[in-house]
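Student: dropping a prediction and its sequence here:
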Amino acid sequence: MMTGTIENRDVFLANIAKRFGRAPKTEIDRPTWQYNPQNRVLKEATKNELVEVLVEQCKNIHTDIVITNTANLPADLQKVVGNYGGKSVITWKDERFQNYALSSLMTEQWPLENIQLYEWDSEQPEENIRQAEKANIGITISEITLAESGTAVLFSSKDKGRSVSFLPENSIILIPKSTIVPRMTQAARWISEKVRNGELIASCINFITGPSNSADIEMILIVGVHGPIKATYIVIEDQ
């Protein structure tokens, strides 16, 4: 991979500072704001109250939502897959599926109406895309979920291709209840803290709010232009 270099940066910045009549700055102090309205929205809400907010918001973003627990998750997931017509399913390669007692489903032959299952394989990039394109349903897991907007945050990696949530006609996103926060404020802070702590995070972070939606200048909503036509969130009681 080619790398570039920055030429004459210090001279350029010093010239700008001179024109403003001040010395060049080598560090920038983070401002301290007197008011932080972004932190007030749903600040005191419990997890159960955040789930209620998420349920209401799903009505606005044309997304079905199912509330379940680990014991009932396999049956509820199969029901949603059946409602979408089955056919074929693509999933991430993610150990959390086993943690949620879904290992019996995550086999080459889905045990419901001969549904074909494909698990993302980092060694087969072209086959991954082909399978995602033909899959009827993509199943992913939210890392952090924004109740206010009904947004699931997905972290891509070599085992978690973003095509799983983009290319299939229908999307199912598993949402651990513990991941639900009030809004973007908390998600941005959570990601920022991971960066400051030196943690390795995904190079591609997708904020997905229900199925694909697009509106032209006349504000006519079109669903499914550049992604799934239908979406279901399955909230899992994990606390």
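Tutor: Okay, I see it.

Student: drop to CA atoms for contacts and neighbour counts, all remaining ones
Tutor: OK.

Student: could you find the closest non-adjacent residue to I175?
Tutor: V235 (4.6 Å; CA to CA, 6 or more residues apart in numbering).

Student: in addition, the following structure is provided for comparison:
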Amino acid sequence: MTELIQNREAFLKKIAGRLGRNHPISSVEKPTWSYQPQDKVLKDATADDLLEVLKKQCVLIHTDLIVTTKGKLLETLHSRVTDYGGGPIVTWHDNRFAEYGLSDLYEQWPKQGIEVYEWNAAKESDNIPYAEKANIGITISELTLAESGTAVLFSSKDKGRTVSFLPMKSIILIPKSSIVPRMTQAARMIRKKAAEEGAVPSCINFITGPSNSADIEMNLVVGVHGPINATYIVIDDI
């Protein structure tokens, strides 16, 4: 995109002049603050500690949380899908579904009358109607913020962002290893990913349960701008 920038140097020199400088500053040294509370929150928390914090926060954000193992994940997922009224279901096209032993989701569940659609990048926008009519959308969290109960989803051509907000219900798979204390760690990890890979996902969604809206009288309504119900299924992978 550099070739699209026009008159950059002239623009920066003008700003520098307004600030009383002869030339633009080429680099700025990042200050070291004497007090950094963002690093102290849950600093020494173990993976189990973080899970307990996440559990408590999920109560406040109207989100169910279920803990299971990789071996029992398919059974746990099927039970939650049944509780939510079955399909149609829409999922990302993500190799982790197979890694977590969820191949039956696509092979066996349709034979049981549960319609399952896997995002297909080749269909581009034609995927969206499947998400619109879906009862349940299933995604996987890349990072999970214990303090706020937030799942961080990375979109891509195979991971349509509509899967997480157009269906009536949302199920987000949470690898226990993905749980970090708070936004501080998530931001650093995303920054590191960008530095190592040279890019970040086209869209990064920070999802904290179903949407919550309140009017001037503070009457809370859940699910106005997205799924009405949300469940986090934590996979004990540590």
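Tutor: Perfect, I can see it now. What you see is a predicted model; the values in this text were computed from it and never measured.

Student: quantify their similarity with the TM-score.
Tutor: TM-score of the superposed chains, computed with TM-score structural alignment, normalised by the length of structure 2, equals 0.93; 237 aligned residues with a CA RMSD of 1.8 Å.

Student: tell me which helix or strand the residue nearest to I175 of structure 1 sits in.
Tutor: In the assignment (DSSP states H and E), V235 of structure 1 maps to strand 230-237.

Student: have a look at how far, on average, that strand is from structure 2.
Tutor: Compared with structure 2 after the fit, strand 230-237 of structure 1 shows a mean deviation of 0.2 Å (mean CA distance after the TM-score superposition for structure 1).

Student: could you look up the SS state of the counterpart of R188 of structure 2 in structure 1?
Tutor: For R188 of structure 2, the aligned residue in structure 1 is R189 (criterion: TM-score structural alignment). Assigned with DSSP: H, G, I helix; E, B strand; the rest coil, R189 of structure 1 falls in the helix class.

Student: K43 of structure 2 now?
Tutor: coil.

Student: please name the nearest non-neighbouring residue to it.
Tutor: Of all residues not flanking K43 of structure 2 in the chain, P181 sits nearest, at 7.5 Å (CA to CA, 6+ apart).

Student: burial measure for the one you found, as a count.
Tutor: Counted with other CA atoms under 10 Å, the neighbours of P181 of structure 2 add up to 28.

Student: what sits against it?
Tutor: Contacts for P181 of structure 2 (CA atoms under 8 Å, 6 or more residues apart in numbering) come out as V41, L42, K43, A45, L50, L145, A146, E147.

Student: one more pass at 10 Å, please.
Tutor: 38-47, 49-51, 53-54, 144-149 (CA atoms under 10 Å, 6 or more residues apart in numbering).

Student: just the buried ones from these?
Tutor: L42, A47, L50, L51, V53, L54, T144, L145, A146, E147, S148, G149 (16 or more other CA atoms under 10 Å).

Student: which one of these is nearest N95 of structure 2?
Tutor: T144 (19.3 Å; CA to CA).

Student: assumed the closest one was part of a strand.
Tutor: Yes. Judged by three-state DSSP, T144 of structure 2 forms part of a strand.

Student: now do the same contact list for it.
Tutor: T144 of structure 2 sits next to 50-51, 54, 150-153, 174-183, 185-186, 206-208 when contact means CA under 10 Å, 6+ apart.

Student: counterpart of it in structure 1?
Tutor: Match for T144 of structure 2 (TM-score structural alignment): T145.

Student: how close does that match get to S178 of structure 1?
Tutor: 9 Å (CA to CA, to the nearest Å).
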